[in-house]
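Using only what follows, build the 3D model:
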Amino acid sequence: MSGDTVTLFEVGPRDGLQSLKTEVPAATKIALVDALSNTGLGKIEVTSFVSPKWVPQLADAAEVMAGITRAPGVRYAVLTPNLTGLDRARAAGADEVAVFASASEGFSRANLNCSVAESLDRFAPLFEAAAADHLPVRGYLSTVIACPFDGPTPPETVARIAARMLEMGCYEISLGDTIGAGDPARLSALLDVLLDHVPADRLAGHFHDTHGTALAMIETALHRGLRVFDASVAGLGGCPYAPGASGNVDTRAALERITALGFATGVDLAALAEAERIAATIA
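Next comes the predicted model:
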């Protein structure tokens, strides 16, 4: 198992900042992304092209994308909820986009104001347009362990929706433990079902460390074949639609655990310190 390469998908600039109440200047966001670009991280989610009414913090998405200094070998991703967002992402030169769905009905209605089925139907034109432009689409699937409104999420439901998102055009599904309800046992139970429907190399882990279980879950997922994990510099952020969901897993902590298990990441921990310094001025 060890000796493989693991990819860390840095989500701090988007997921880490979206729920903050204090407005972060665009210049600070740009500096954070630029510092992360110098670490060896291969994928950075920079921002989200959503309505400023819903996420005021990311209203400057186009300005931030225009201001970053792109490093060779780094892919810069953005979240795009609809065709309007996709058009703006293309204009901003995003290397890939992401869509966001829920594995639970309660969270889908709270976050997207529609059912799970309706949310997937809404994505269909976006997938078609992205495919025409050869623009990769990543899928976030939230509440894969439990929902703050519906309780535990059946693994069979997660498997069905994840498989559907892959069929629609996602190259990868990021499994979101949105409220930090997971632990190795619950994750294993999910993967027991999910891996019968979706191969491990099409999955990523997005584990919140709300209750201190994220690193153990990363280790469990590694043993089951997953090789991509989302993390947030300095542990920035959570989810504004999930009560008690603070606690994105810290990028350095995730890297240290993954490295200790014998995997390569290509990330320079010393270089990460500058990004952490900037993040500390934000948090």
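
can we go C-alpha only for contacts and neighbour counts from here?
Will do.

give me the number of residues near the nearest residue to residue 126 once chain neighbours are set aside?
Sequence neighbours aside, residue 83 is the residue nearest to residue 126 in space, at 5.3 Å (criterion: C-alpha to C-alpha, 6 or more residues apart in numbering). A count of nearby residues for residue 83, using other C-alpha atoms under 10 Å, gives 18.

Could I get the contacting residues of residue 83?
Residue 83 makes contacts with 125-126, 129, as judged by C-alpha atoms under 8 Å, 6 or more residues apart in numbering.

if I look at it, how far off is residue 29?
According to C-alpha to C-alpha, to the nearest Å, residue 83 stands 25 Å off from residue 29.

Which residue ranges of this structure form helices?
Listed in chain order, the helices of the chain (DSSP state H) span 26-37, 61-67, 83-91, 105-112, 116-132, 155-168, 184-194, 214-223, 251-260, 269-282.

And these: which comes nearest residue 9?
Of all the helices of the chain, the one in closest proximity to residue 9, counting by C-alpha to C-alpha, is helix 251-260 (9.1 Å).

What residues sit buried inside that closest one?
Going by neighbour count (16 or more other C-alpha atoms under 10 Å), the buried part of helix 251-260 is 251-255, 258-259.

if we can go back for a sec, export the helices of the chain to a markdown table and tack on distance to residue 177?
Supplementary listing: the helices of the chain in a markdown table, determined by distance: least, C-alpha to C-alpha, whole Å:
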| stretch | distance to residue 177 |
| --- | --- |
| helix 26-37 | 24 |
| helix 61-67 | 26 |
| helix 83-91 | 25 |
| helix 105-112 | 12 |
| helix 116-132 | 17 |
| helix 155-168 | 12 |
| helix 184-194 | 9 |
| helix 214-223 | 9 |
| helix 251-260 | 15 |
| helix 269-282 | 23 |
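
please give me the structure for this one as well, since I'd like to look at both together:
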Amino acid sequence: MSRQLQQIIPALATSDGAGVKIKRSLGQSPGARLDPILMLDEFNSDEAADYLAGFPSHPHRGFETVTYMLDGHMLHEDHMGNRGDLRAGDVQWMTAGRGIIHSEMPQQLEGRMRGFQLWINLPAAEKMKPAAYRDIAANDIPEHLLTSGGRVKVIAGEFTADDGTTTRGAINGTSTEALYWDIHLPAASTIEFSLPEQHHVFIYPYEGELLVGDDRRGLGTSQAGLLSPGSSVQLEAKEPVRLLLIGGKPIGEPIAQYGPFVMNTSDEIEQAIDDYRNGRLAG
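Coordinates of the predicted model:
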């Protein structure tokens, strides 16, 4: 069964960190989630004042964050002593688990800063596991070349084209079986590919517009398009398009969130706040 475009969530302009200007689609409200996806932020500016203050030291607990840089240079540092430089095309996959305190600060005074941050929920059984992170260089992210002339960067999961060839991503084996693909389509091209039938999936064009599904419903730039259930999807690009396809196996558990803490109950949120205030969050 082919997936169709079921719901559109336009990204809203807002700010986060110390005033970094962003656009938020999923996560702009508790109702704008797609289990297990909690949030997607896009940052994109040539003006240093929009990003220079960065994201000073702050905590997380109970989920994973994925930072994908398109342009610019960001430095990650955390309480465990990790230090990671993210440049154009690089990805950082961080599991906050029971707790991490980190900062993400621009390492440039001018020029374009552009990329995305994604939040993926963890099941209750993994929310208190030790924190960990992995930096993935752009050259280590597999690409699948499409017969149309386009390409798919497979950050997480496996991409299987309509000819049956499969490309395995840089990240695999997460409990949510996460998918994270950056798809580039040339003008006047159509692509159809398979998807895990039980996954929740959305697409996010960040350059250009496209038509989705058999009914060719339109989806514009910086709009999150939530897909219906199914085992495949068809995308049509009348102009050059770049988009993210993101999804995962739903967890199906209650969500309690307070800012950077995502747990299952309000009591667990209170515990996270108390642990942070008293220096216990990060163990």
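
Got a TM-score for the pair?
Overall, the chain-to-chain superposition scores 0.33 on the TM-score scale (TM-score structural alignment, normalised by the length of the first structure); 168 aligned residues with a C-alpha RMSD of 6.4 Å.

coming back round to it: need the buried residues of helix 251-260 of the first structure in CSV with distance to residue 168 of the first structure, can you?
CSV is the format used below for these (distance: C-alpha to C-alpha, whole Å):
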residue, distance to residue 168 of the first structure
251, 30
252, 34
253, 34
254, 30
255, 32
258, 31
259, 34
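
quick check, nearest of the residues you listed to residue 192 of the first structure?
Relative to residue 192 of the first structure, and with distances defined as C-alpha to C-alpha, the nearest of these is residue 258, at 21.9 Å.

what's the distance between the closest one and residue 175 of the first structure?
Separation of residue 258 of the first structure from residue 175 of the first structure (C-alpha to C-alpha) stands at 18 Å.

so how many other residues sit close to residue 147 of the first structure?
As a burial measure, the neighbour count of residue 147 of the first structure was computed by other C-alpha under 10 Å and equals 24.

Assess the claim that it and residue 107 are in contact.
Yes - Residue 147 of the first structure lies in contact with residue 107 (C-alpha atoms under 8 Å); the separation is 6.5 Å.

ok, now which ones touch the closest residue in space to residue 23 of the second structure that isn't next to it in sequence?
When the adjacent residues along the chain are set aside, residue 23 of the second structure lies closest to residue 13, with 4.4 Å between them (C-alpha to C-alpha, 6+ apart). When contacts are counted by C-alpha under 8 Å, 6+ apart, residue 13 of the second structure is found next to 21-24.

which parts of the helix or strand encompassing residue 276 of the second structure are buried?
Assigned by DSSP states H and E, residue 276 of the second structure belongs to helix 266-277. Of the residues in helix 266-277 of the second structure, those buried by neighbour count under the rule 16+ other C-alpha under 10 Å are 268-269, 272-273, 276.

Which one of those is nearest to residue 202 of the second structure?
Each of the buried residues of helix 266-277 of the second structure was scored against residue 202 of the second structure by C-alpha to C-alpha, and residue 269 proved nearest at 28.0 Å.

Please tell me how far the residue nearest to the closest one when sequence neighbours are not counted sits from residue 102 of the second structure.
Nearest non-adjacent residue to residue 269 of the second structure, counting by C-alpha to C-alpha, 6+ apart: residue 263, 6.2 Å away. In this structure, residue 263 of the second structure and residue 102 of the second structure are separated by 19 Å, where distance is defined by C-alpha to C-alpha.

Between these two, point out the one with more neighbours.
When neighbours are counted by other C-alpha under 10 Å, residue 263 of the second structure and residue 102 differ, and residue 263 comes out ahead with 26 against 21.

I figured the more buried one hits residue 270, correct?
No - the pair residue 263 of the second structure and residue 270 does not pass the contact test of C-alpha under 8 Å, sitting 9.9 Å apart.

quick revisit: buried set for the strand or helix carrying the residue nearest to residue 23 of the second structure?
Per DSSP H and E, residue 13 of the second structure falls inside strand 12-16. Within strand 12-16 of the second structure, the residues that qualify as buried by neighbour count (16+ other C-alpha under 10 Å) are 12, 15.

Show me what the helix or strand that that strand is followed by is packed up against.
Using DSSP H and E, the helix or strand that directly follows strand 12-16 of the second structure along the chain is strand 20-24. Taking 3 or more C-alpha pairs under 8 Å, 6 or more residues apart in numbering; DSSP states H and E as the contact definition, the neighbouring helices and strands of strand 20-24 of the second structure are strand 12-16, strand 37-45.
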